[in-house]
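# Below is the sequence, then the predicted model.
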Amino acid sequence: MDSTSHRHPQVSNRFLQPEQLAAPQAGRAWSLTEVFAEGQWQSVRVQLEARGWNALQIEQIHDQLRQGWPLALAENNLAVLSGHCPIKARRLH
């Protein structure tokens, strides 16, 4: 075996590097192809807007989706944390 493989093992592509997990920098947009259990992010965002969430609330929900929360729980968490929810908060099924 090559002795260099012992000193510098190959990096796995299985896990994201810490810099890939970091939140976006100001002015850096997230990929338009982000997909969550509830669907593509752009579609989810449109649904949230239709339910009356404002831009700041939508970004906070987006952050929770990135952390692995289901959409329904992310919406509930935000409503509890912010103390209010949008006027049209009924779930669309």
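Yep, it's here. Numbers count the residues shown, from 1 in each chain.
# going forward, measure contacts between C-alpha atoms and count neighbours the same way
Noted.
# L78 contacts Q60, correct?
Yes. The pair L78 and Q60 qualifies as a contact (Cα atoms under 8 Å) at a distance of 7.4 Å.
# what about versus this one:
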Amino acid sequence: MEPITAGLLEERARQLAEPLNGRADQDPDFARALDIWRRRAGAEAGTRTGAGDVRNEISSGTVHGAVVQEPWSPCVGPVTSDTAAPLP
């Protein structure tokens, strides 16, 4: 399974948006409906603070076991590491 990265998500969003935008260019009613949907989706997404990139760093020691980030939120995709050794 390919790791889910911000770049991959952005590319998939562009791929999904292309046919929607193409139809909106051809159909004014669809364009209005799409605009309403985008506004609602943006409002429901809440406040955004940036591109969504997150960097968590453990600066000392070796971790054996789970690392829990507070406040807890579920991870989307695999967690990667800058270490040379593979993670289990």
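Sure thing, it's come through. Predicted model only: the values in this text are computed from it and were never measured.
# Next, the TM-score between them, please.
Comparison of the two superposed chains (TM-score structural alignment, normalised by the length of the second structure) gives a TM-score of 0.22, and 28 aligned residues with a Cα RMSD of 3.2 Å.
# on that earlier part again, shared neighbours of L78 and Q60 of the first structure, which are they?
Common contacts of L78 of the first structure and Q60, defined by Cα atoms under 8 Å, 6 or more residues apart in numbering, are absent altogether.
# need the longest helix for the second structure.
Within the second structure, and with DSSP state H defining each element, the longest helix by residue count is helix 6-26.
# What about I58 of the first structure, how many residues nearby?
20 (other Cα atoms under 10 Å).
# check which helix or strand covers it.
With elements taken from DSSP states H and E, the one containing I58 of the first structure is helix 55-66.
# Tell me which other helices or strands the following helix or strand past that helix touches.
Going down the chain from helix 55-66 of the first structure, the next helix or strand is helix 71-82, by DSSP H and E. Packing contacts for helix 71-82 of the first structure, counted by 3 or more Cα pairs under 8 Å, 6 or more residues apart in numbering; DSSP states H and E, involve helix 55-66.
# neighbours of L71 of the first structure, just the number please.
For L71 of the first structure, the tally of surrounding residues (other Cα under 10 Å) stands at 18.
# ok, now how distant is it from P18 of the first structure?
Going from L71 of the first structure to P18 of the first structure by Cα to Cα, to the nearest Å gives 24 Å.
# One more: Q47 of the first structure?
With Cα to Cα as the criterion, Q47 of the first structure and P18 of the first structure are 31 Å apart.
# between the two, which one's more packed in?
Comparing Q47 of the first structure with P18 by other Cα under 10 Å, the one with more neighbours is Q47, at 14 against 7.
# Does that one fall in a helix, a strand, or a coil region?
What DSSP: H, G, I helix; E, B strand; the rest coil gives for Q47 of the first structure is helix.
# Quick check: it vs E75 of the first structure, distance?
As defined by Cα to Cα, Q47 of the first structure lies at a distance of 12 Å from E75 of the first structure.
# quick one: contacts for Q26 of the second structure?
Applying Cα under 8 Å, 6+ apart, one finds that Q26 of the second structure lies in contact with no residue.
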